[in-house]
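Q: Using only what follows, build the 3D model:
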Amino acid sequence: MNFGFLMNSAKVNFYDAEIITLPIYTQLIERVRSELDVAGGWIYPPLVSVDDKRNLCEKLQFKKNGPMVQEKYFTLPATHSITFADGHQDDEFQRFLILGYGFLFGLYLLPENYLYFCKIPHNSLILHPLIAGKNDCEIGIMKIYQFYKSSKSEDRKQMFAILHWFLMGQTYDMEWDRFDAQYKVMDGLYRLARSKKIIKKAPFHASRPVFMAEKFGIQLPSWAVLDPKGKSELSEMRNRLYHEAIFAGKPIGYECPKNNYSLEFPNFNLKMICKMLGLNTKYINVPPGDRQVHAWDLIP
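A: Down below sits the predicted model:
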């Protein structure tokens, strides 16, 4: 199965499979570099005119033509392929491995001809702070392979959703949308950990991250610490956003949180994802607010 878009030419062998670049990889990279709209580490959807969507009143009252807007869906060329010694594996398995391989780079990778529906990063340090070396790619994809093969169907689906929304959820422009996405990822991790009987049931919603942090040996962010009433800043932020359209104490869009959820929440979820996938990295011990770049340095 072909997939992309990835600017990394390393060949990776694992079990009965390998990931290699396509024969026209170099030409594809050069073509993409000359054609794509790129800024700040992101690839943006192409612009299209919506002048034909203006109604008669708009054409009479407004002098300018309709605006150029970002295309709702777009594709990128495949740069790599994943192949198996027996010549075939089911599509679900291959899609899982492709998504997991992208996670190692902090990139959202899709099979060939699949549609992207928002900006995506081309820089591997946009969505998480970990750099993957060749050994990390091989060790990491083997762990992801093992997770899939050792998990039941519902747990595979849940991990796919976790990886998908951990990566995609960070592409939103608005902070409340990114917060909402990472909260869903955290809840997905809790459900998966419960399904695999890794943790016991939390007595109430706000205690879920506390239970997981204790089980996985991860430093709990200050905003998830419980007060004497069993609440946390995180749980209160979540409840008011979900049920009252209030974010950071004001109507959505009128205030920013004092805590840096856009940095610390993905970092917290990243560590829990690593634990669930069996990715043994020293990054697990890094404080939540750390801004430095780290190597995966995965241990087999």
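Q: Every contact and neighbour count from this point should use C-alpha atoms.
A: Noted.
Q: hey, where'd the strands end up in the stretch 1-150 of the chain?
A: For the stretch 1-150 of the chain, applying DSSP state E, counting those that start in this stretch gives strands covering 2-4, 12-14, 17-21, 37-39, 42-44, 47-49, 68-70, 80-84, 110-111, 120-121, 130-131.
Q: quick one, what contacts residue 220?
A: Residues in contact with residue 220 (Cα atoms under 8 Å, 6 or more residues apart in numbering) are 209-210, 213, 268, 288.
Q: one more to line up against the first:
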Amino acid sequence: MTNALPPVLGSLSFGFYPRPLAVTAGPVSIETLPDLDKAVADVVGDEGVERDWIYPPLQEVRNLGGGISTRPYPSRIFGLPKTHRIAHSAPNSTDHLIFHIWVLSFFTGMRLTSTEAGFLDATPIKPGKLVDFVLLRGGVPKAVELAEAFWVKHRADPRRAHIVAAAIHALFLGQNPVALQYERFLSLYTAFDACFALAQGMHKPRGRITHSGRVAWMCGLFGMPIPAWADPNIPSGPEIASLRNETVHEALFMGEPLGFAIHGVGSSGNLTLEMGALVCRLIVALLGASASTYVRTPGNTRQRQGLDLG
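A: Below you'll find the predicted structure:
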């Protein structure tokens, strides 16, 4: 663990972020805690690191004879060192700062948390692993300003900030490198549902929108191209809705029990990759940057896009 700076009213220590940050954006400031280099070295050198992801350590348990043994499976929830501190000159609550950390997580492309054990199953130790964009002009300060503007605009309905955090978390869960495809699909579909809940609260639709039309409605809302798998106008209906219904209601994925079949065999498509890319664009738009050209860039490629927040 790093040496924490003295507590300050209206501040939270968080991590893990492997680079220095010194940001002042309106009432919000972010600083790097002491011993960042040591914290990074400890995490990078951990035996649980593989391909820029860190996994939870194996559990040690005391047996009846008083000895220590290791279980053959890890605890799914684990912690990492705190590396930075965020402060606000006049926060409405601790939730205000936690919301900023969630949004900063999204724009840095890696999970950040102020809790002692805020990581589930696996988390990247390098920025940018969980999103398909790179911040351009203004970078992190602009992202902080965007988060603060969203909070101020919607503070009368704090549930909206919680839904933003939920959508980001579901997006991150959908990137878990050891998850099966149906698990990634369900996490990302849940992220769509969170985005829809937020979108319909902020932009009232004229009538009820079923699951089959939700993704297309959100795409239309922000001028995004509708992916073929979400097009409600094809005769059989959008593929994503059919997959969701079969998976949730019948415990089948691609016609087989969960985990025994995958989507896209023999094709060049990658459904979960495209779903994750679209969720990224929806979150950017819903946070208030819908005018960014990134929002309307294609999401059917592994190419990283530039994101200019203005």
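Q: before we move on, back to that, between the contacts of residue 220 of the first structure, identify the one with the most neighbours.
A: Within the contacts of residue 220 of the first structure, most neighbours by other Cα atoms under 10 Å means residue 209, with 26 neighbours.
Q: Just tell me what that residue corresponds to in the second structure.
A: Residue 209 of the first structure maps onto residue 215 in the second structure, with residues paired by TM-score structural alignment.
Q: Name the next helix or strand following the helix or strand that match falls within along the chain.
A: Per DSSP states H and E: residue 215 of the second structure is located in helix 211-221. Next along the chain after helix 211-221 of the second structure, taking DSSP H and E as the criterion, comes helix 239-250.
Q: Just want the angle from that next one to helix 211-221.
A: 140 degrees (axes from the mean of the first three to the mean of the last three Cα atoms, to 10 degrees).
Q: Give me the buried stretch members for helix 239-250 of the second structure, please.
A: Across helix 239-250 of the second structure, burial judged by 16 or more other Cα atoms under 10 Å covers 240-244, 247.
Q: Next: stretch 249-268 of the second structure.
A: For stretch 249-268 of the second structure, by 16+ other Cα under 10 Å, it's 252-254, 258, 261, 263.
Q: same thing with stretch 41-48 of the second structure?
A: Buried-residue list, stretch 41-48 of the second structure, by 16+ other Cα under 10 Å: 43-44.
Q: and the end-to-end length of it?
A: In stretch 41-48 of the second structure, first residue to last residue: 13 Å (Cα to Cα, to the nearest Å).
Q: Repeat that for stretch 194-206 of the first structure.
A: Start-to-end span of stretch 194-206 of the first structure (Cα to Cα) is 15 Å.
Q: Same question for stretch 199-215 of the first structure.
A: 7 Å.
Q: swap in stretch 24-40 of the second structure?
A: End-to-end distance (Cα to Cα), stretch 24-40 of the second structure: 23 Å.
Q: and what of stretch 226-241 of the first structure?
A: 19 Å.
Q: With stretch 111-124 of the first structure instead?
A: 18 Å.
Q: Figure out how far stretch 176-185 of the second structure is from the centre of its chain.
A: 14 Å (Cα atoms, centre = their mean, to the nearest Å).
Q: Stretch 301-310 of the second structure now?
A: Relative to the chain's own centre, stretch 301-310 of the second structure is displaced by 16 Å; criterion: Cα atoms, centre = their mean.
Q: next one: stretch 207-224 of the second structure
A: Counting by Cα atoms, centre = their mean, stretch 207-224 of the second structure comes out at 21 Å from the chain centroid.
Q: cool, and stretch 175-194 of the first structure?
A: On Cα atoms, centre = their mean, the centre of stretch 175-194 of the first structure falls 11 Å from the chain's centre.
Q: hmm, back to that, so which of the buried residues of stretch 249-268 of the second structure are in strands?
A: Among those, DSSP state E puts 252-253 in strands.
Q: ok, back up a step: now the match of residue 209 of the first structure. Nearest residue, chain neighbours left out?
A: The shortest distance from residue 215 of the second structure to any residue other than its chain neighbours is 6.2 Å, reached at residue 230 (Cα to Cα, 6 or more residues apart in numbering).
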